[in-house]
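Participant: My questions are about this predicted structure, shown below with the sequence.
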Amino acid sequence: MTSTMHALVLREHGDLDTLRLEEDYPRPHLVPGHVVVRVTASSFNYHDIFTVNGMPGITLPLPVVIGLDVVGVVEEVADDVTGWRPGARVLVHPLDHEGKLMGEQRDGGMAEYCLVDARQLITVPDGVTDVQAAALPVAYGTAHRMIVGKGAIHAGDKVLVLGASGGVGTASVILAKKLGAHVIAAAGSEEKAQRLLEIGADEVLNYREVDFYQWVKEHHGKPSRWSDATGVDVVVNFTGGDTWHPTLRSTKLGGRILVCGATAGFDPVEDLRYIWSFELQVIGSNGFATEDFESLLGMIAAGELDPSVTDVLPLSRAVEGLRKVRDREVLGKIVVTPGSGE
């Protein structure tokens, strides 16, 4: 057994050129309460861009192997760990029991091996591929908690998903459609809009060509303070920034706005008059839980869900994949297979 491995390592913050694919990164040593996982698949999230760039007020223990989403096979098990044996196929909960994230404060999935607290392990059932499982944790887990867990979307609702082409966005489209909603997906290109129709969206709009509030007015009517017959029932907005004010204007009387992030800005222009005049509910959702992952894995095993994956790449091309995420050239997830040997 070699003492080193291939890994995508961040040693200093900067742009993506600061990432290095190292051939002799130390292979993790087993410690009590943990297992060593041979990583078969990992996927990127936009959070990985924040990790590489550096986040104000957050100090990371560099060097670190990036990659929050980890799927693999248990290779070694500490003597004090029960319930797990070598050979088990597992998905790793991205947060450990100290609240620290894989790929940020702990070495993550963009390596051949990963050290994992055994309490983070979730069994991958038969019928679920490594690539499908790796697409789930952060993006689909976040979307599941928000779309399904909050109980705010019902069959027949008109649901507008902003930022619909990314990981959380495509997951939101798929899960809202599964609940029986009429899904309107906003994307930044005609190509992405077409792909969103293919994965289940009922209507699409290109936000680079049309103001989405004006689009809602034209296609579903201007929301009224006296009737719930116009506007959309739910807006999924995890972008914030300049999209917040038109979100308030697009939501019907008694409608809901679901929020799980603010990728375009956390301090947007606010107009409280819309919230009371239209009796709007702003519903926050934060993170994910084990039950979200178990539910999603069960859906895949039952043939009810197939996560949207843009590319599957070897570790040698991982930076290329992350660059596509940064430049928003993807629809869904980019999965990396560190154990592919390429």
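Facilitator: Arrived safely, thanks for sending. Just so you know, these numbers come straight off a predicted model, no measurement behind them.
Participant: drop to CA atoms for contacts and neighbour counts, all remaining ones
Facilitator: Noted.
Participant: Wait, a strand at residue 22?
Facilitator: Yes. If the criterion is DSSP: H, G, I helix; E, B strand; the rest coil, then residue 22 is within a strand.
Participant: Residue 172 versus that one, what's the distance?
Facilitator: 35 Å (Cα to Cα, to the nearest Å).
Participant: ok, now residue 180?
Facilitator: 12 Å.
Participant: Identify each of the strands in the stretch 201-342 of the chain and give its residue range.
Facilitator: 203-206, 232-236, 251-259, 281-284, 309-314, 333-337 (DSSP state E, counting those that start in this stretch).
Participant: Against that first model, consider the following:
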Amino acid sequence: MFAITAARISPDDPVSGLEAGERPEPEPREGWAVVDVRAASLNHHDLWSLRGVGLDEKSLPRILGGDAAGVDEDGNEVVVHSVIGDLGAGGGDETLDPRRSLLSEVHEGTFAEKLLVPRRNLLPKPPELSFEEAACLPTAWLTAYSMLFGKADLRPGSTILVQGAGGGVSAALIRLAVQAGHRVYATSRSEAKRDRAVQFGAHAAVPTGERLPEKVDAVFDSVGQATWAHSVRSLKPGGAIVTCGATSGDSPSAELTRVFFLQLRVLGSTMGTRSELATLIEMCARTGLRPDIDRVLPLDRAREGFQAMADGDLFGKIVFTL
């Protein structure tokens, strides 16, 4: 079967580690399902894997990709939850299992014609969602959903800041927060991305690091070092930062004096549960809310998508089709 693999680790030039070609088809096993992949979406996790984060040379070649929608052996249209974890070890939450992994870390990923995945990781794809739209949900949109509705503890009408508008998680946060009735501010170094954020419902978008017109109840930060101080200083007393990543580095000044004096909350968030994904899928089907897709490419042009993400040349999700 045709697949996109990580063939080499390259921290400085991750896209150079990509390889496209034939790989063995997955062999069925008890409790697992083989899915014919129809669409798969790209995430920063895939670039970090090529840099050697969560993936080492000994495990190569490894099929990349964590998100997919397709058809199972019984002809059912499905969405794939990419967290492979033990509910028992996580106290009922697979994302709290210390031994959890994501597809493409320990098991082969979704950038292939066929995928082997635990059967419990499959959820029904509603007819209202296309395969391309459904494939955007399991990582970026699920992460945003869990941050906003599972961690932040906000009431409708709250004010929030989304750092780094343009990426998959940030774009999803803007759309979901607007749908929930929040007043949304967004930041970006790109004027075009700030304009897109406003088009998608943000109350205002400002250059990265610029002071906001008002303090906010919560900040959603996936950027890390470059935005952390601004995130802390943008909060009302008692406010919260919810962080799910550090694409600019993970060694910011902690701003601890402000944190304890203003009684701020710092909350970490990683992915989301299968039940949260089911609720997100249902929400999109019922409300008409849809992921923002930057571009759709056939899988054999995956390198173009990886390079666009590495260059920051995107707003929303990049989707590969088969």
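Facilitator: Perfect, thanks for sending it. Predicted, not measured: the structure shown is a model, and the values here were computed from it.
Participant: coming back round to it: so residue 22 and residue 172 of structure 1 - more neighbours on which side?
Facilitator: Neighbours around residue 22 of structure 1 and residue 172, counted as other Cα atoms under 10 Å, are more numerous at residue 172. The numbers are 30 against 15.
Participant: Surely the more buried one forms part of a helix?
Facilitator: Yes. Per three-state DSSP, residue 172 of structure 1 lies within a helix segment.
Participant: Could you pull up the contacting residues of it?
Facilitator: 140, 143, 144, 147, 161, 164 (Cα atoms under 8 Å, 6 or more residues apart in numbering).
Participant: Quick check: chain neighbours aside, which residue is closest to residue 68 of structure 2?
Facilitator: Spatial nearest neighbour of residue 68 of structure 2, chain neighbours left out: residue 40 (4.2 Å); criterion: Cα to Cα, 6 or more residues apart in numbering.
Participant: Map the one you found onto structure 1.
Facilitator: Under the alignment (TM-score structural alignment), residue 40 of structure 2 maps onto residue 42 of structure 1.
Participant: Could you give the number of residues near the residue mapped onto residue 278 of structure 2 from structure 1?
Facilitator: Under the alignment by TM-score structural alignment, residue 278 of structure 2 pairs with residue 294 in structure 1. A total of 16 residues lie near residue 294 of structure 1 under the criterion other Cα under 10 Å.
Participant: residues near the nearest residue to residue 294 of structure 1 once chain neighbours are set aside, how many?
Facilitator: Distance criterion Cα to Cα, 6+ apart; nearest residue to residue 294 of structure 1, sequence neighbours excluded, is residue 122 at 7.6 Å. Using other Cα under 10 Å, residue 122 of structure 1 is surrounded by 19 other residues.
Participant: for residue 122 of structure 1, what are its contacts?
Facilitator: Contact analysis of residue 122 of structure 1 by Cα under 8 Å, 6+ apart lists 90, 91, 92, 93, 290, 294.
Participant: Likewise for residue 275 of structure 1?
Facilitator: Counting by Cα under 8 Å, 6+ apart, residue 275 of structure 1 touches 248, 281.
Participant: With adjacent residues omitted, what lies nearest to the residue most central in space within structure 1?
Facilitator: When Cα atoms, centre = their mean is applied to structure 1, the residue found nearest the centroid is residue 139 (1.5 Å). Spatially, and ignoring its direct neighbours in sequence, residue 139 of structure 1 is nearest to residue 168 (4.5 Å; Cα to Cα, 6+ apart).
Participant: now swap in residue 77 of structure 2 and tell me
Facilitator: Nearest to residue 77 of structure 2 is residue 71, by Cα to Cα, 6+ apart, at 4.5 Å.
Participant: next one: residue 221 of structure 2
Facilitator: That would be residue 243: by Cα to Cα, 6+ apart, it lies 4.9 Å from residue 221 of structure 2.
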